[in-house]
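>>> return a 3D structure for these sequence lines:
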Amino acid sequence: MTKRRDTDEIEKKPASAERLVFARNFRKARKAKSMTQRDVNDQTGFAQAWISEVETGQSAINIDNMAILAHAVDVPLWQLLVP
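Next up, the predicted model:
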């Protein structure tokens, strides 16, 4: 039988280096286009709160959503993955 843990007890794992590279590069690209997170929300339909979590490395993101965000800021996805 598995013990259930309270959510307050669950430790957050640190974000992977790769996730943080994407987060930093995406935020930089968004700001270079003078876009707000709300602008990205309007273009992609992704919640502004989730975009914020992606930019800080707090939220996991799949490759398909990375591609959508890259397209929103007119930067090839591969560039957002370069350290």
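
>>> CA only for contacts and neighbour counts going forward, please
Will do.

>>> please identify the helix or strand for the closest residue to T56 other than its chain neighbours.
Spatial nearest neighbour of T56, excluding adjacent residues (C-alpha to C-alpha, 6 or more residues apart in numbering): A23 at 6.1 Å. In the assignment (DSSP states H and E), A23 maps to helix 17-32.

>>> for that helix, which positions count as buried?
Buried residues in helix 17-32, counted by 16 or more other C-alpha atoms under 10 Å: R19, L20, V21, F22, A23, R24, N25, F26, R27, A29, R30.

>>> for the comparison step, fold the sequence that follows:
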Amino acid sequence: MPKTKKSLTSREIFARNLRRARRLKDLTQEALALDAGVPRAYLSRVERGTINISIDSADALSQALGVPLRDLVDPAMFAGFDEP
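Here you go, the predicted structure:
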């Protein structure tokens, strides 16, 4: 029986894309958190997808990265960047 890929939730897509975009910009979590005005521990939880994020925080992170917010919720935007 072939494996079917589980579709990701919006939170998981955002988390994955945020982490990938941060790594592409060669930023640490600490640097991004500081630029966005959020605690580093909060950013870590967002990147792991263990916490819901407000639209205001999502916008602050996207602005700090210089990436449009819509790109962070696009499932195909950063596909393949750090996948095995």
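
>>> on that earlier part again, after superposition, how close is the helix holding A23 of the first structure to the second structure?
Mean deviation of helix 17-32 of the first structure relative to the second structure after superposition (mean C-alpha distance after the TM-score superposition for the first structure): 0.3 Å.

>>> what stretch of the second structure does whatever helix or strand comes next after that helix fall on?
Next helix or strand after helix 17-32 of the first structure toward the C-terminus (DSSP H and E): helix 37-44. Counting by TM-score structural alignment, helix 37-44 of the first structure pairs with residues 29-36 of the second structure.

>>> what's next to the matching stretch, contact-wise?
With C-alpha atoms under 8 Å, 6 or more residues apart in numbering as the test, stretch 29-36 of the second structure has contacts from R22, P39, R40, L43, S44, S57, A60, L61, Q63, A64, L65.

>>> quick check: the farthest pair among these?
For the contacts of stretch 29-36 of the second structure, the farthest-apart pair by C-alpha to C-alpha is S44 and Q63; their separation is 17.5 Å.

>>> looking at these two, which is more packed in?
Taking neighbours as other C-alpha atoms under 10 Å, S44 of the second structure and Q63 compare with S44 leading, 17 against 14.

>>> so what's V38 of the second structure up against?
S57 are the contacts of V38 of the second structure under C-alpha under 8 Å, 6+ apart.

>>> corresponding residue for I61 of the first structure in the second structure?
Under the alignment (TM-score structural alignment), I61 of the first structure pairs with I53 in the second structure.
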